[in-house]
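Enquirer: My questions concern the predicted model and sequence given below.
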Amino acid sequence: MFIIKKVKSLTLIALLMGLTNIAAAETIMRVASWLPPTHVQNAVVWPTWGKWIEEATEGRVKLEIEYGLGHPKTLFELVEDGVADASFSYHGYVPGRFKLALGVEEPLMGTSAEAASVAYWRVHQKYFAAANEHDGLTVAGVFVHGPGQIQTIEPISSLADLKGKKIRIGGGVPAEIGNRLGVTPVGAPAPKVYELLQQGIVDGVFLPIAEQKTLRLNEVARNVVALPGGMYLGSFSIFINPDFLDSLSDKDREAIMSVSGEKLSAMAGKAWDSADREGLKAAEEAGVNIVKVSADDAFAKDFNKLVEGMDQIWLDSVADRGVDAKSALAELRSIAHSYHE
């Protein structure tokens, strides 16, 4: 009887030790996020990537989202410093650092976010990565949000109606568009937009129509002008702390990168496209005044005229990056337009 109990005890101890070793072997990749939990980035993109990572590493690495670590413009540094293992952010929040990245934001791309994101990744790898704008970080993916549109408290009937209006602008290419429109720019991260509109601090915002739902703008920006192809695309990157990657085995590090890159970029762009469709539906159901501008409408023609020469401004701005930016921009548009989803 004593021998049997001893064997059972040893078996239990071995089992517990095995479970402890399994738990110890599991690595958590802490991903910092700054948008609401219901936003597509947190509800779809991170969970999907996390599932891919867990499957690719056979459960050894799992992704967990952490909120409230800081302003999105600080997340590049927070990940580099190891406060978080990974994150994403909008390049326009950090003026001067990500000059090449803003090429994908140039007006008149006229494609889905998925198509533009795939093109963006390929061009980033071929042209932009060598300039090392993400110094201190490992880029896991790049993507864009859907077409930025005009969303205001009061209706507008022409671009001229925006002159002098206080418009929340995140930076990047939209800042140049706002400058040409003669608006008064107000800087703030996207999660603050609802409050700014509700309190009348701003008259409107340039954002994709997805935010009619995810940021509840259908409650405070009751007028939307949807230009064909939008005004711009917003440029983001998903990045990882290199030291975190180095702490993993070669096998797990390679596994994570195998489900990143173009695969991750395409998935993120596609998810944000889906959010645009849901945002449009939510706006329509809420009775938002949506003006869908056709390509031959005077509104669209005025916008096309407004943005003339912006390509050259970007090309001049990246002249010090040592990159064939003109070829990169042409290739970016060519890939995006030929991409089949």
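Expert: Now that the structure is in, tell me what you want to look at.
Enquirer: When you work out contacts or count neighbours from here on, use the C-alpha atoms and nothing else.
Expert: Will do.
Enquirer: Helices of the protein, start to end?
Expert: Counting by DSSP state H, one finds helices in the chain at the ranges 2-25, 40, 46-56, 75-80, 113-123, 173-181, 193-198, 211-214, 242-246, 250-258, 261-285, 298-306, 310-317, 325-338.
Enquirer: Adding mean neighbour count and distance to Q151, write these out as a markdown table.
Expert: Listed next are those as a markdown table, based on neighbours: other Cα atoms under 10 Å; distance: least, Cα to Cα, whole Å:
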| stretch | mean neighbour count | distance to Q151 |
| --- | --- | --- |
| helix 2-25 | 11 | 49 |
| helix 40 | 21 | 20 |
| helix 46-56 | 19 | 27 |
| helix 75-80 | 22 | 27 |
| helix 113-123 | 27 | 19 |
| helix 173-181 | 19 | 13 |
| helix 193-198 | 19 | 10 |
| helix 211-214 | 24 | 9 |
| helix 242-246 | 16 | 39 |
| helix 250-258 | 16 | 37 |
| helix 261-285 | 21 | 11 |
| helix 298-306 | 15 | 15 |
| helix 310-317 | 14 | 22 |
| helix 325-338 | 17 | 26 |
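Enquirer: try this one side by side with the last:
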Amino acid sequence: MTDRRTLLKTAVALSVGLPLAFGASIASAATYQAMTYLNVAEKPGVRGLQHIVDKVAEASDGSITFQINLAGSLSIKASDTTQALGDGVVQLADNQYYLGVVPIAGVLRLPALIETPDEYETAYKIVEPYMKKGFDRQGVKMIGHYLYPEQTIWGVGSITSLADLQGKKIRVTSAEQGKLVEAFGGFPITIPSAEIAPAIQRNLIDGFITASAGGARTLAELVETNYRLNTSTVDSFYMVNQDFYDMLPPAVQTALDEAGAEAGELASSLLAEEEPAWTKKHQETGVTVTPASDADKKAAVEAMVPVWEEWATNTGGDAPAVLAEIRKALGK
């Protein structure tokens, strides 16, 4: 670890013309590695990452550039992103798979706890200091974050209420969503995205959970209904290796911080704009869209309270206090 970090510091020093230990001052351009779990360059998360890369290049007069590696182009699993950042294997990343190393961040994904972007930001401000401490221990610095649209329920047949989940097999993208499906008599199924369509065609699942602007883009033609209850939130974070950040000149650090915040806002806004547009498109092609009823929203919260409390107990540490503060702030 120490040797790798020493090499990284030396490389950054060379790239920005900082003096090395032996007194040399050499200015030369350097290209560093950035990675994302996304596989298409046009996706909002990647566009945000590109914004960061462009701003850093501008602030460093072109001496610091990044190669953006889309999903699958590096031999690094998405679940290992935080470790790869901390070890300096990559210097910048769009990281959605961080709960394994900073478990307290899981409060942001608890089922039915957060319904709107405003509620998410309220909860995030509470948990942010604890997340920063966790990532600090990994040698990683958070510089921005973005939120995906609501994760709603799509039915091959009629699903227009939580009661309609009874006995149905629903493909979920997280254990949190699975808890909600189970609470209302359904059976959560975990399969890769590429297997959803074949599973529907073989009558192996009765529906799935995703966003209109997400998986439903290609799957909506296979379903009849969309029940717009936000089952859980999905977010992602822009992060940098702390040693890399520390070796940057102050002006470049400032540019990186600002770019990270801007990138998060950009990706969030692009995703938020896409969701209603795609929901309308799905309606026009025959999907019956039903807004979540207030009664179901209340029922979901009440059913998930024990799940939230179990998560806090199992996570331990500051989790119970953080959950209590967020529930108070959100009135839940």
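Expert: Sure, I can see it. Please read these numbers as outputs of a predicted model, since none were measured by experiment.
Enquirer: returning to that earlier point: using CSV, lay out the helices of the first structure together with distance to E105 of the first structure.
Expert: Below are the helices of the first structure laid out as CSV (distance: least, Cα to Cα, whole Å):
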stretch, distance to E105 of the first structure
helix 2-25, 42
helix 40, 20
helix 46-56, 23
helix 75-80, 20
helix 113-123, 10
helix 173-181, 6
helix 193-198, 20
helix 211-214, 18
helix 242-246, 27
helix 250-258, 25
helix 261-285, 14
helix 298-306, 15
helix 310-317, 10
helix 325-338, 10
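Enquirer: so which of these gets nearest L63 of the first structure?
Expert: Ranking those by proximity to L63 of the first structure (Cα to Cα) places helix 46-56 first, at 5.0 Å.
Enquirer: Touching that closest one from outside, list them.
Expert: Contacts to helix 46-56 of the first structure, defined as Cα atoms under 8 Å, 6 or more residues apart in numbering, come from residues 60-65, 252, 255-256, 259-260, 264.
Enquirer: again, 7 Å this time
Expert: Applying Cα atoms under 7 Å, 6 or more residues apart in numbering, the contact partners of helix 46-56 of the first structure are 60-63, 255-256, 259.
Enquirer: Equivalent analysis for stretch 25-42 of the first structure, please.
Expert: 43, 60-69, 72, 84-87, 191, 214, 271-272, 275.
Enquirer: Spatially nearest residue to the most centrally placed residue in the first structure, not counting backbone neighbours?
Expert: Centroid check for the first structure by Cα atoms, centre = their mean gives F236 as the closest residue, at 4.0 Å. Nearest non-adjacent residue to F236 of the first structure, counting by Cα to Cα, 6 or more residues apart in numbering: Y90, 4.5 Å away.
Enquirer: Mind telling me what that neighbour corresponds to in the second structure?
Expert: Under the alignment (TM-score structural alignment), Y90 of the first structure maps onto Q96 of the second structure.
Enquirer: My read is that its match contacts V234, right?
Expert: No - taking contacts as Cα atoms under 7 Å, Q96 of the second structure lies outside contact range of V234: 8.2 Å.
Enquirer: and those two? which has more neighbours close in?
Expert: Q96 (20 against 17; other Cα atoms under 10 Å).
Enquirer: Can you give me the separation between S158 of the second structure and G207 of the second structure?
Expert: 10 Å (Cα to Cα, to the nearest Å).
Enquirer: nearest spatial neighbour of A319 of the first structure, skipping sequence neighbours?
Expert: Per Cα to Cα, 6+ apart, closest to A319 of the first structure is A325, 7.9 Å.
Enquirer: which residue lines up with the one you found in the second structure?
Expert: With TM-score structural alignment as the criterion, A325 of the first structure pairs with V322.
Enquirer: now that match: how far from T279 of the second structure?
Expert: Where T279 of the second structure is concerned, V322 of the second structure sits at a distance of 34 Å (Cα to Cα).
Enquirer: With E195 of the second structure instead?
Expert: 23 Å.
Enquirer: now do K9 of the second structure
Expert: Distance, K9 of the second structure to T279 of the second structure, using Cα to Cα: 48 Å.
Enquirer: ditto for D164 of the second structure
Expert: Distance, D164 of the second structure to T279 of the second structure, by Cα to Cα: 21 Å.
Enquirer: now F184 of the second structure
Expert: 25 Å.
Enquirer: same question, Y32 of the second structure
Expert: Counting by Cα to Cα, the gap from Y32 of the second structure to T279 of the second structure is 39 Å.
Enquirer: ok, now A29 of the second structure?
Expert: 45 Å.
Enquirer: Nearest residue to F239 of the first structure in space, please, no chain neighbours.
Expert: Counting by Cα to Cα, 6+ apart, the residue nearest F239 of the first structure is V139, at 4.5 Å.
Enquirer: Per the alignment, name the residue of the second structure opposite the one you found.
Expert: So, by TM-score structural alignment, V139 of the first structure is matched to M142.
Enquirer: I'd assumed N241 was in contact with that match.
Expert: No - M142 of the second structure is beyond contact range of N241, at 9.1 Å (criterion: Cα under 7 Å).
Enquirer: These two: who's more crowded?
Expert: Taking other Cα under 10 Å, M142 of the second structure and N241 do not tie; N241 has more neighbours (28 against 21).
Enquirer: how many other residues sit next to the aligned partner of T152 of the first structure in the second structure?
Expert: Residue correspondence to the second structure (TM-score structural alignment): T152 of the first structure is matched to G155. Close neighbours of G155 of the second structure, defined as other Cα under 10 Å, add up to 26.
Enquirer: Find the nearest non-adjacent residue to G155 of the second structure, please.
Expert: G155 of the second structure's closest residue in space is G207 (Cα to Cα, 6+ apart), at 4.3 Å.
Enquirer: repeat for G134 of the second structure
Expert: Per Cα to Cα, 6+ apart, closest to G134 of the second structure is V102, 5.5 Å.
Enquirer: now the residue nearest to Q91 of the second structure when sequence neighbours are not counted: how far from R137 of the second structure?
Expert: Leaving aside its chain neighbours, Q91 of the second structure sits nearest to N241 (5.0 Å; criterion: Cα to Cα, 6+ apart). From N241 of the second structure over to R137 of the second structure the distance is 12 Å, taken as Cα to Cα.
Enquirer: now swap in I76 of the second structure and tell me
Expert: Counting by Cα to Cα, the gap from I76 of the second structure to R137 of the second structure is 21 Å.
Enquirer: residue in the first structure matching T82 of the second structure?
Expert: T82 of the second structure maps onto F76 in the first structure, by TM-score structural alignment.
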